[in-house]
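# Okay, here's the prediction I keep looking at, along with the sequence it came from:
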Amino acid sequence: MGYIYPGRPIANLVFKALTISTQSHALSFFSEFKLAHYMKIAPRSMFVAQVTGTTISSIVSVAASWWLLSAVENICVLEKLPKGSPWTCPGMTVTYDNSVIWGVVGPMRIYYPDGVYSKLLYFFLIGGIAPLLIWALSKYFPEKKWIKSINIPNILGGASVLLIARAVNYWSWITVGVLFTVIIYNKYKDWWTKYNYVLANGLDLGVAFQSLLTSATLQINGDMITR
């Protein structure tokens, strides 16, 4: 969209909302269907649960946003907020930065033809050739069964979801990954088969519930709410 409408940040935001967000939600739906398959949940029941949850979360998110905008004085305005206020809206800052980078500056000045990062576009070619290379190696060395297990989309896609944070977050991610996908998988495969995905979703739900509980009990108080 930055190439089609250069210098138009709003058009870029709308395009992102209608394409990238929709794609990410669709991929999440598919991953949940895979989990339901392992747990022997009927696809129709899973789809109903997904649609119901999405509908409820959308309504709650919009309602909570409107309530906060009307209840918290100077929300998202860093210059007028008191020191230490949690209502700085970091997500809004990221969205604004994206609209400036891809809508105002534009990919022409970042990548091709005038950008200093134009060589990064070669990775599109690398991403297309790498799976073919793995396939060719598996045919040339049929006795090496492990070559077929190399999945380039998973390797590159997994790197895209790494935390944008400090080194301690990476070590936590690596520790949990090695523990459950190497040690427990090899030594306690029956437990891993039965409970690994359930535990993963339980941890995600725990983080979401704890965030909601923390916001409701610690971050919202009389000093922050004006009416």
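Everything's here; your move. Numbers count the residues shown, from 1 in each chain.
# all contacts plus neighbour counts: C-alpha atoms, from now on.
Fine.
# which residue sits farthest out from the middle of the chain?
Distance from the C-alpha centroid of the chain peaks at Glu143, with 37.7 Å (CA atoms, centre = their mean).
# my guess is it is in a strand, correct?
No - secondary structure assignment (DSSP: H, G, I helix; E, B strand; the rest coil) places Glu143 in coil, not in a strand.
# Next secondary structure after the top helix by length along the chain?
Counting by DSSP state H, the longest helix found in the chain is helix 43-71. Per DSSP states H and E, the first helix or strand lying C-terminal to helix 43-71 is helix 90-99.
# in whichever helix or strand comes after that following helix, what counts as buried?
Note on helix 90-99: by DSSP H and E, the next helix or strand toward the C-terminus is helix 107-110. For helix 107-110, a neighbour-count test (16 or more other CA atoms under 10 Å) marks 107-108 as buried.
# next one: helix 107-110 to chain centre, how far?
Distance, stretch centre to chain centre, for helix 107-110: 25 Å (CA atoms, centre = their mean, to the nearest Å).
# same thing with stretch 194-206?
17 Å.
# got it, and stretch 28-48?
Remark: stretch 28-48 is offset 19 Å from the chain centroid, using CA atoms, centre = their mean.
# Distance of the nearest residue to Val100 once chain neighbours are set aside relative to Tyr96?
Among residues not flanking Val100 along the chain, Pro9 sits closest, at 6.1 Å (CA to CA, 6 or more residues apart in numbering). Note on Pro9: its distance to Tyr96, by CA to CA, to the nearest Å, is 9 Å.
# Put this next to the first one:
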Amino acid sequence: MIPTGVIVAVTNMTFVLGVPIDVLSSVILPGNPIGFLTLRTYTNSCQHLIINFLISFKIAHYMKIPPRITFYMLLICPMVAGIVQYITAIYLLNHVPNICTHENPSWKCLYVETLYIIDFMECSFVKTFGVGSIYFPLLFGLLLGLVLPIISWFLWKKFPNIKWLAFIHFPMILVATNNVPPAPAGEYTTWFLVGFIFNLILYRYAHAWWEKYAYVFSAAMSCGVAICGFIIFITLQNNNIKFPEWWGTGGPTRDGCPLEIANYSGYVVTD
């Protein structure tokens, strides 16, 4: 908890030890998806929630909100949110046809699908990622993630006159890919582009504007996405009004990729 909390405080990137915990749980409880999810809940999920809890305290401290009031609200709000989410989930399951299936692209439940796949893949980690399996090469990504920061640090020390080497931070670049499943891959490039514009170009050439509006603009974009999603659901999806068809919404699941539901060989299984 302390190392990950320090990383979050320094880099502003929420990072939890998901992969090591998943591997450990799959070794301790092989072939037991219920046990795997239980251990994941008490470790990975709790760690993530604790970090968010501390982040909320930090924001409240900056806003001069008394700690006791903040603590009470952080206890009451999750209870209310949990009840509302449960009621909403029951309502959607009973009223949305083919929810969480590929037959209903508007309600694919990507996070649930990703968690389902992770559950069955990593609860038998040795078989899924063992030598000779199709997923075995993915393990080299762990080695690559270990080596890349060392290489960038060595180059920065070796060539101190090259200023841009100091801005290469592979852990921050790679940790952002944690949300690619279930988030579409296009969001990763969008994140990189927006970050490059705001935290390099505007920070360097319009620092006064960046200092005054950057964080406000970031919060406005986050709130805008939430409000836009709510409006789209109430006004369009709830009235069976479909989104216009164009090249960016093609494919079997309307994400612009015709092979989105294909297997690892590139074939779309129809039955």
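Thanks, I have the structure now. These figures come from a predicted structure and were not determined experimentally.
# related to what we said a few turns ago, quick check, the residue nearest to Val100 of the first structure in contact with Asp97.
No - shown here, Pro9 of the first structure and Asp97 do not form a contact pair, counting by CA atoms under 8 Å, at 9.8 Å.
# more crowded one of these two?
Neighbours were counted for Pro9 of the first structure and for Asp97 using other CA atoms under 10 Å; Pro9 has more, 23 against 14.
# residues contacting the aligned partner of that one in the second structure?
Counting by TM-score structural alignment, Pro9 of the first structure lines up with Pro33 in the second structure. Contacts for Pro33 of the second structure were tallied using CA atoms under 8 Å, 6 or more residues apart in numbering; they are 119-120, 123.
# preserved in the first structure, out of those?
Retained in the first structure: 119-120, 123, out of these (criterion both residues aligned by TM-score structural alignment, their matches' CA atoms under 8 Å).
# Cys223 of the second structure matches what in the first structure?
Under the alignment (TM-score structural alignment), Cys223 of the second structure maps onto Leu205 of the first structure.
# Count the neighbours of its match for me.
Leu205 of the first structure, neighbours per other CA under 10 Å, totals 12.
# how about it, what does it touch?
Taking CA under 8 Å, 6+ apart, we find Leu205 of the first structure in contact with no residue.
# Let's see that with 10 Å instead.
The contact partners of Leu205 of the first structure, by CA atoms under 10 Å, 6 or more residues apart in numbering, come to 199, 211.
# And the residue positioned nearest the centre of the first structure, how far from Ile155 of the first structure?
By CA atoms, centre = their mean, the first structure has its centre lying nearest to Val161, at 6.2 Å. According to CA to CA, Val161 of the first structure stands 11 Å off from Ile155 of the first structure.
# Also Asn201 of the first structure?
Distance of Asn201 of the first structure to Ile155 of the first structure, computed by CA to CA: 22 Å.
# who's more crowded, the two?
Using other CA under 10 Å, the more surrounded residue of Asn201 of the first structure and Ile155 is Asn201, with 13 against 10.
# Check the mean deviation of the one helix or strand the more buried one maps to from the second structure.
Per DSSP H and E, Asn201 of the first structure falls inside helix 189-214. On the superposed models, the aligned residues of the second structure are on average 1.5 Å from helix 189-214 of the first structure, with distances taken as mean CA distance after the TM-score superposition for the first structure.
# So what's the gap between that helix and the chain middle?
On the basis of CA atoms, centre = their mean, helix 189-214 of the first structure sits 17 Å off its chain's mean C-alpha point.
# Just the buried residues of that helix, please?
Within helix 189-214 of the first structure, the residues that qualify as buried are 189, 192, 196, counting by 16+ other CA under 10 Å.
# any idea what the first one aligns with in the second structure?
Across the two structures, Lys189 of the first structure finds its equivalent in His207 of the second structure, going by TM-score structural alignment.
# Run through the residues that contact that match.
Going by CA under 10 Å, 6+ apart, His207 of the second structure touches 198-201, 213-214.
# got it, and Gly2 of the first structure?
Counting by CA under 10 Å, 6+ apart, Gly2 of the first structure has contacts 8-9, 11-12, 15, 99, 101-108.
# how about a cut-off of 7 Å?
The neighbours of Gly2 of the first structure, taking CA atoms under 7 Å, 6 or more residues apart in numbering as the test, are 12, 102-103, 106-107.
# Can you lay out these as TSV showing distance to Cys89 of the first structure?
Below are the contacts of Gly2 of the first structure laid out as TSV (distance: CA to CA, whole Å):
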residue	distance to Cys89 of the first structure
Asn12	20
Trp102	20
Gly103	21
Gly106	24
Pro107	26
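# That concludes my questions; thank you for your assistance.
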